[in-house]
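Colleague: when you get a sec, could you give me coordinates for this:
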Amino acid sequence: MDTLDPNAYNLIIIVIAYLLGSIPFAVVWSKVFGLQDPRRYGSGNPGATNVLRSGNKTAAVLTLLGDAFKGWFAVWLAGVVTNYSASAVALACVAAFLGHLYPVFLKFKGGKGVATALGILLAISPWLGLFTLITWLAVAYTSRMSSLAAIMAAVLVPTYYLLGADSFWTLNPYLLLAIIFMSVMLLYRHAANISRLLKGTEPKFGKRKKK
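Modeller: Here you go, the predicted structure:
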């Protein structure tokens, strides 16, 4: 593959990362456990939080792990095959993330990307992923709202990346742009949640809602 044109090389990385990101683990594990399609109840979101509303915690955990792993694996694979080219890794970050948000296997109607983003951040730096996870857990524990936790983590992760540069990782503009892009998209995908939070109507953990 060393003889490939760099643009063709990057295109291959983008396609593979996107397809990995498109794997709908919420739907896959729901079928395995004989559950209703997660797009047909609750928020209609094919993600771990909505699968949890089915009452099957095992399926929800496996969905969470699967969504995080596919993000991590896509970025890790891009790093390995390109000798950790920052631009290639950044492309893989964005492609895998968009794959989850707009999966080809679900007619481009995917989840919100929280777990996949976490997996991607862990691949960029375990420390960055850890700081983000701690933020999510702290906000989720105090507020009992997974949406608020995701929103706060999305807002803070670019700052974490900047502040941790030269101490925990090397600052790279390509990766910074990829992180900012994912943060903006996470906020965009949580627009309805933000609206409900402002109105004081956002549900907390343990409460089911019907479409």
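Colleague: going forward, measure contacts between C-alpha atoms and count neighbours the same way
Modeller: Noted.
Colleague: skip the chain neighbours and tell me the closest residue to residue 210.
Modeller: residue 42 (4.9 Å; CA to CA, 6 or more residues apart in numbering).
Colleague: secondary structure element holding the one you found?
Modeller: Under the assignment given by DSSP states H and E, residue 42 is not contained in any helix or strand.
Colleague: another for comparison:
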Amino acid sequence: MALFLIFIGYLLGSFPSGYLAGKWLAGIDLRLIGSGSTGATNVLRHVGKWPALIVFALDVSKGAAAVLLAKSLLLDESWQVLVGISSLAGHIWPIWLRGKGGKAVATGLGVFLGISWKVGLSSLGIFLLILSFWRMVSLSSICAAISLPLLMLLSFQSKLSIPYLLVSLVAMSLVLWRHRSNFRRITSGTEPKIGTKAS
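Modeller: Down below sits the predicted model:
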């Protein structure tokens, strides 16, 4: 059952919500324009605000559903983490899109909302705070990802969960790796901000 849920988590994560929004609403393949990501930010820049919000909500739901499904079937923390990571893998490397998906930010948020709503909401708060000052989704995502291990330690300080701490480190690493080109643009001052078109 647990192994089957890992497969289900991957399938949930690989649902191509951003790609479908681009195809259905704008007749475009998001993998070929802008950042090449199928996530909500690329949808925002090339399809529109409301489609981006819907894609964001769907992507968050994918990660949360995977973890909550594992919890509902009384799987232990290690299996919950593996199911959550499989949903992140599905989002980044979706089988339907030949392995070219999003950057794991929204789906990662969903995973942490499923694990601990306090950690999930705190990371979202950090994301929104950085976004309000610098108006760069990528920088906000990077800062929120870096905060995850610390937030996990603070949330579970009375009873540290090693699997939950490990998944925060894995999620942080995945987000940082997926944003490596953004980081280079941030340091060079060429990263686009909200309200500007990506080149």
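Colleague: give me the number of residues near the aligned residue in structure 2 for the residue nearest to residue 210 of structure 1?
Modeller: For residue 42 of structure 1, the aligned position in structure 2 is residue 34, judged by TM-score structural alignment. For residue 34 of structure 2, the count of nearby residues is 16 (other CA atoms under 10 Å).
Colleague: you'd agree residue 34 of structure 2 is up against residue 42?
Modeller: Yes. Residue 34 of structure 2 is within contact range of residue 42, at 6.6 Å (criterion: CA atoms under 8 Å).
Colleague: what sits against the residue lying farthest from the centre of structure 2?
Modeller: Within structure 2, the residue lying farthest from the chain centre (CA atoms, centre = their mean) is residue 158, at 27.4 Å. For residue 158 of structure 2, the contact set (CA atoms under 8 Å, 6 or more residues apart in numbering) is empty.
Colleague: which SS state does it fall under?
Modeller: Under the three-state scheme (DSSP: H, G, I helix; E, B strand; the rest coil), residue 158 of structure 2 adopts coil.
Colleague: scan structure 2 for its longest helix.
Modeller: Secondary structure assigned by DSSP state H gives helix 49-72 as the longest helix of structure 2.
Colleague: and for the counterpart of residue 61 of structure 1 in structure 2, the neighbour number?
Modeller: For residue 61 of structure 1, the aligned position in structure 2 is occupied by residue 53, per TM-score structural alignment. Residues lying near residue 53 of structure 2 (other CA under 10 Å) number 15.
Colleague: for residue 88 of structure 2, see how far away the residue nearest to the spatial centre of structure 2 is.
Modeller: Nearest residue to the geometric centre of structure 2 (CA atoms, centre = their mean): residue 105, 2.3 Å. Residue 105 of structure 2 is 9 Å from residue 88 of structure 2, where distance means CA to CA, to the nearest Å.
Colleague: repeat for residue 69 of structure 2
Modeller: 15 Å.
Colleague: between those two, who's got more neighbours?
Modeller: Each of residue 69 of structure 2 and residue 88 has its neighbours counted (other CA under 10 Å); residue 88 has more, 34 against 18.
Colleague: elements contacting the host helix or strand of the more buried one?
Modeller: Residue 88 of structure 2 is located in helix 77-92, with elements delineated by DSSP H and E. Here helix 77-92 of structure 2 touches helix 2-13, helix 49-72, helix 105-115, helix 162-178, going by 3 or more CA pairs under 8 Å, 6 or more residues apart in numbering; DSSP states H and E.
Colleague: out of these, which one sits most buried?
Modeller: helix 105-115 (a mean of 28; mean count of other CA atoms under 10 Å).
Colleague: so the helix or strand following that one versus helix 49-72, what angle?
Modeller: Per DSSP H and E, the first helix or strand lying C-terminal to helix 105-115 of structure 2 is helix 117-134. On the basis of axes from the mean of the first three to the mean of the last three CA atoms, to 10 degrees, helix 117-134 of structure 2 is oriented at 160 degrees to helix 49-72.
Colleague: report the aligned residue range of structure 1 for helix 117-134 of structure 2.
Modeller: Going by TM-score structural alignment, helix 117-134 of structure 2 sits over residues 126-143 in structure 1.
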